[in-house]
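Engineer: below are the sequence and a predicted model for it; my questions follow.
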Amino acid sequence: MSAALAVQAQGLTKRYGRTQALAGLDLAIPAGTVYGLLGPNGAGKTTAVRILATLARPDSGWAKVAGHDVVREATAVRRAIGLAGQHAAVDEGITGRDNLRLVGRFHQLGAREARRRADELLERFGLAEAADQLVRGYSGGMRRRLDLVACLVTRPPVLFLDEPTTGLDPRSRGEIWDAVRELAGTGTTVLLTTQYLDEADRLADQVLVIGAGRAIADGPPQRLKASIGARVEVAVGSAAELPLAAAVVARLTGGEVALDQDGLLVSVVSRPGRETSLPQLVRELDAAGVAARDVALRTPTLDDVFLALTADAAAEEVAA
């Protein structure tokens, strides 16, 4: 495996009964990056993480984490990783400080080093004031942050975060995002699975969209967003203007136009390379005699990428 890759996988497959969870997944995650793994429920995200974390064995294919094979060198992989699952795995009956000390002792740190490491992490991630409170009194965001911090006691070079902000309120999600950015700044490799597209957009250096257990597209968020074009929406004043506006929008964008007869709305996603400007669009509508009530030009988000790519993948699967 290349020294520049913290995680690598080729042809991973996994079946549970009649369900094909993974169907030949490849991964190549550069060291020191935040890598987003995106996909709908059932796409295979958690299965991939379980295999990489040695909690499940692939039916075929291979994977390496920090240079170690996940099947043949499982013990070495476990020493090199941290894992935060979808639910905080902390002991609510003891304090935050004692949770971290317990983790350190479990990983065979000496008592003094476990105390020192716990104190360092609590301070660094904004939990020092609540360190000696029972965890049952923590907010949801604080528990998730403590769970994440517990993964760092042994300084793992690779960290797996499986939907770390599921069910959290916006403030708590922001706290976790800050913690992930802090980790990335120290050189830790983070594999983040999420259904929140804004989360991946803000945090990930690169994302991989998967569906039905296989890769659909990968690349930096900006490149993926540029691949599907901008969305254009034109609201008109009468039904008679709908076809006129549709003709203008189709000519400028090259995309497939959708008409909302009730809302008197024309919308389209432009083809890549056929983006138009708002002033040009307004001029062309005026020239065609369209008195638009509203004209909007919205650059694509990862939500748009996700919906477009997963819809295409689903259509191909049905056709096959």
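Structural biologist: Arrived safely, thanks for sending. Residues are numbered from 1 along each chain as shown.

Engineer: C-alpha only now, for contacts and for neighbours.
Structural biologist: OK.

Engineer: helices and strands around the host helix or strand of Q222, which ones?
Structural biologist: If you go by DSSP states H and E, Q222 is part of helix 221-226. For helix 221-226, the elements it packs on are helix 302-319, judged by 3 or more C-alpha pairs under 8 Å, 6 or more residues apart in numbering; DSSP states H and E.

Engineer: buried sites along the helix it packs on?
Structural biologist: Across helix 302-319, burial judged by 16 or more other C-alpha atoms under 10 Å covers L302, D304, V305, F306, L309, T310, A313.

Engineer: so how far is A226 from the third one?
Structural biologist: The span separating V305 from A226 equals 9 Å under the rule C-alpha to C-alpha, to the nearest Å.

Engineer: what do you get for the last one?
Structural biologist: When C-alpha to C-alpha is applied, the distance between A313 and A226 equals 19 Å.

Engineer: what do you get for the fifth one?
Structural biologist: For L309, the distance to A226 (C-alpha to C-alpha) stands at 13 Å.

Engineer: what about versus this one:
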Amino acid sequence: MIHTRGLTRVFTMKKETVEAVRGIDLDVEPGRLVAFLGPNGAGKSTTLRLLTTLLPPTSGTAVVAGHDVTRDPAGVRSRIGYVGQKNSAGESFRVRDELVTQGRCYGLTVSDAVARAGELMRLLDLEDLATRRPGTLSGGQRRRLDIALGLIHRPDLLFLDEPSTGLDPKSRADIWRHILRLREAYGTTLFLTTHYLEEADNMAERVVIIDNGSIIADGTAEQLKNDLAGDSITLTAHTGQDAARAADLTGGVAEGVTVRVRVPNAPAALPECLRALEAAGIKVAAAETARPTLDDVFLTLTGRSLTDDDLPA
């Protein structure tokens, strides 16, 4: 559904060259749910704009939904849906009219557009809002309308750019419930960005991480966590001196009285670790184990957090 080779995008700003995307090779199979992650300024949004024909590539190739983004952008647009970070609907028409108008823009007949709008309103629980204007809807309701607008023409591939950002936890869960229902109903390929790492961890079948314009990790969430981060053991010592000695013995990192140790299998490694510390005369006040997160994966690869907000855009 997505096939890129050597995809790049270079910007020139104030006579300075910025490589926003650097030679991306990416393949996405039909029907998959792929999360595309990276901190601010990593190249996520630029890559999405390249794949959706909103930006031309500087070099390289991209075939999306069977059409080349450079030679046949209209063909790409006819087979994809795009839900951006901002609201898609206008303020002048009612919800049903917005959907019908969007369907007509994609070439549907009036009757087909009306039928498709009704189908999506049922699936996305928008039927009771059909005569409301978008400006009167809640944030979660507007996002459901945005998704319906992106799906009105039955696209093979739907791009979702941070679909749940800014929503409260209940609305976020509601959006995901509807996204998964739609995927089950239509088998649509989903390619999404999100700042909520637990969403990618729990929902995506595949996670692709980008940093400085290059893909640095690609696999299932479990594969990435097992291969690149590992479990962690957190030890609390009685003194900073004990923590420093424990870190030297275990190969961990001491911060005050806390020691963090990366291991392949924390539950199995913890008893042996505690025995070794006891034999060395190091007293431990508390110990706990934890599975890694996707942020731990990124931290292992780059030395910083995926959720850093102070990176240059």
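Structural biologist: Happy to help now that I have it. The structure presented is a predicted model; accordingly, all values stated were derived computationally and were not measured.

Engineer: fetch the TM-score of the aligned pair.
Structural biologist: For this chain pair, the superposition-based TM-score is 0.90 by TM-score structural alignment, normalised by the length of structure 2; 300 aligned residues with a C-alpha RMSD of 2.1 Å.

Engineer: returning to that earlier point: could I get the buried residues of helix 302-319 of structure 1 in JSON lines, plus columns for distance to Q86 of structure 1?
Structural biologist: Conversion of those to JSON lines gives the following (distance: C-alpha to C-alpha, whole Å):
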{"residue": "L302", "distance to Q86 of structure 1": "22"}
{"residue": "D304", "distance to Q86 of structure 1": "25"}
{"residue": "V305", "distance to Q86 of structure 1": "24"}
{"residue": "F306", "distance to Q86 of structure 1": "21"}
{"residue": "L309", "distance to Q86 of structure 1": "25"}
{"residue": "T310", "distance to Q86 of structure 1": "23"}
{"residue": "A313", "distance to Q86 of structure 1": "26"}
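
Engineer: for those residues, which one is nearest V257 of structure 1?
Structural biologist: Closest approach to V257 of structure 1 among the buried residues of helix 302-319 of structure 1 (C-alpha to C-alpha): D304, at 15.9 Å.

Engineer: residue in structure 2 matching that closest one?
Structural biologist: Mapped onto structure 2 by TM-score structural alignment, D304 of structure 1 lines up with D296.

Engineer: flag every buried residue along stretch 76-89 of structure 2.
Structural biologist: Neighbour counts using 16+ other C-alpha under 10 Å place V76, R77, S78, R79, I80, G81, Y82, V83, G84, Q85, S88, A89 of stretch 76-89 of structure 2 among the buried residues.

Engineer: what secondary structure does L149 of structure 2 sit in?
Structural biologist: Assigned with DSSP: H, G, I helix; E, B strand; the rest coil, L149 of structure 2 falls in the helix class.

Engineer: measure it to G135 of structure 2 for me?
Structural biologist: 15 Å.

Engineer: with neighbour numbers in mind, choose between those two.
Structural biologist: Higher neighbour count among L149 of structure 2 and G135: L149, with 24 against 16, using other C-alpha atoms under 10 Å.

Engineer: so where does the residue lying closest to the more buried one once chain neighbours are set aside fall, helix or strand?
Structural biologist: Distance criterion C-alpha to C-alpha, 6 or more residues apart in numbering; nearest residue to L149 of structure 2, sequence neighbours excluded, is L99 at 5.9 Å. Counting by DSSP H and E, the element that carries L99 of structure 2 is helix 95-105.

Engineer: ok, A184 of structure 1 - contacts?
Structural biologist: For A184 of structure 1, the contact set (C-alpha atoms under 8 Å, 6 or more residues apart in numbering) comprises G32, T33, V34, V190.
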